[in-house]
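Engineer: the amino acid sequence is not available; the structure is as follows:
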């Protein structure tokens, strides 16, 4: 018996990986995050599969489902939204599985920020403008931020900032970042990207609050901030420059 953690991707069912699809189609039990994983993805499960929505469950109850399946010798597909590597709550589940010597695997998924970047047709790293991407959040009810990971510390670098789980404090974010990026810095708010009801707001640190108040976005939104998001960029990578000396090239 094995518990298979699967990144379901941002929402669109055709962005689930082939590996994830294969595992889903073979597991007799599927635990899924019902509030953020599309129901259509469950159609990939066997017709007689047991489907368990984990949205109302706490960690102890989820652990109990793993134990029950382990005792029955049945594999479990555990669907999480986006990718497992960030803000997935996978680590605490793995600790419990290790405690019971229950095998597990991890299958990555398309992260929401990558889907959002594709939707707005932007590369998040632009030569000489921003070569780093920071995935972060601000302190909330679930957990506080480490002392050395303050928003201002990241803002000093001028990197592209991608803020998760923070849309409810947009006013505070704008206030804290404006001194570093300026009022004209681009901001994109992306919610439920690739879902049928996806929402995209484009503005600047000087305009985004008014735009948001006129068109509120739900709490699962991603906030994207940084000069790399400007509509017009003048710099180009040297990688494909005719003068660039390539290690591998045809004659």
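Structural biologist: Good, I have the coordinates. Quick caveat, the model's predicted, so the values are computed rather than measured.
Engineer: going forward, measure contacts between C-alpha atoms and count neighbours the same way
Structural biologist: Noted.
Engineer: could you point out the helix or strand that follows the host helix or strand of residue 79?
Structural biologist: Using DSSP states H and E, residue 79 sits in strand 76-80. Counting by DSSP H and E, the next helix or strand C-terminal to strand 76-80 is helix 90-99.
Engineer: now do that next one: which elements does it pack against?
Structural biologist: Here helix 90-99 touches helix 59-72, going by 3 or more CA pairs under 8 Å, 6 or more residues apart in numbering; DSSP states H and E.
Engineer: quick one: contacts of the helix it packs on?
Structural biologist: Defining contact as CA atoms under 8 Å, 6 or more residues apart in numbering, one finds that helix 59-72 is touched by 1-3, 54, 75-76, 93, 96-97, 102.
Engineer: quick one on the thing from earlier: and the strand holding residue 79, how far out from the chain middle?
Structural biologist: 16 Å (CA atoms, centre = their mean, to the nearest Å).
Engineer: please compare the first structure with the one that follows:
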């Protein structure tokens, strides 16, 4: 009997076509799929085989999830643990991996598209602009889950880098004054609710109206707060040197200026 490794798969941000080819193949081959039922839309599960057993983990504890995975594994079944977005980002996979390692159960991780990149696509922006911004911070505000002192939002915002703030739409009144102090009240911001889903909502606003816009649109969860130079109106942004005809790199010699 073959014991297949358990596969942690990133389902992507919501659009079923934004799962990776490798992730969709894992779903097609799976005998058991334990998926994050509160976040992974049913449309993503359409990649699963007709005979696959599907279990939502929305009301399961860690021990229940691990027991279900390990029992199926030792019975020779192919198991997929399906997480929203990318498993490495707020995926709570560390404790599952630790339990599997303790039980000597092999596993592998298949990455997925995280919501920050789906949001950028919808906003039609590039986070990293030459000479303007070369850093993107993915973070969250402190709520019920503590944040290390060195990673408090005030500290990270002081860099004035591009920032995608997860899991913080219910903390907008706490987030807004922090962003105002760092970026200024008139700085452009965006709220992307349910990025890539059919009911995706994009709200372009300023930092000073962030909390009000959240309340006005009734957004309480599944939203990203985006801030950074990419959202500002800057008609004279420096172009990347990558395609500059005078710029030499490893694959092309630049033309000499006259």
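Structural biologist: Great, that's in hand. Nothing here was measured: the structure is a model prediction, and the numbers come from that model.
Engineer: OK, contacts around the counterpart of residue 229 of structure 2 in structure 1?
Structural biologist: Aligned by TM-score structural alignment, residue 229 of structure 2 pairs with residue 227 of structure 1. With contact set as CA under 8 Å, 6+ apart, residue 227 of structure 1 has these partners: 129-130, 158-160, 181, 185-186.
Engineer: what about residue 237 of structure 2, how many neighbours?
Structural biologist: 12 (other CA atoms under 10 Å).
Engineer: same thing with residue 113 of structure 2?
Structural biologist: So residue 113 of structure 2, with other CA under 10 Å, has 19 neighbours.
Engineer: ok, it touching residue 21?
Structural biologist: No - in this structure, residue 113 of structure 2 is not within contact of residue 21 by CA atoms under 8 Å, at 11.7 Å.
Engineer: which residues in structure 1 form strands?
Structural biologist: 3-7, 29-32, 50-53, 76-80, 104-107, 133-136, 160-163, 186-191, 199-204, 222-225 (DSSP state E).
Engineer: so which of these is nearest residue 234 of structure 1?
Structural biologist: Evaluated over the strands of structure 1, closeness to residue 234 of structure 1 peaks at strand 186-191, with 15.8 Å, by CA to CA.
Engineer: what comes into contact with that closest one?
Structural biologist: Strand 186-191 of structure 1 has contacts (CA under 8 Å, 6+ apart) with 116, 198-205, 208, 217-218, 220-227, 229-230.
Engineer: corresponding residues in structure 2 for the strand holding residue 79 of structure 1?
Structural biologist: Residue span in structure 2 matched to strand 76-80 of structure 1, by TM-score structural alignment: 79-83.
Engineer: and that stretch, how far from structure 1 on average?
Structural biologist: Mean deviation of stretch 79-83 of structure 2 relative to structure 1 after superposition (mean CA distance after the TM-score superposition for structure 1): 0.7 Å.
Engineer: just the buried positions in that stretch, please.
Structural biologist: 79-83 (16 or more other CA atoms under 10 Å).
Engineer: residue 25 of structure 2: which of those residues is nearest?
Structural biologist: Of those, the one sitting nearest to residue 25 of structure 2 (CA to CA) turns out to be residue 80, at 10.7 Å.
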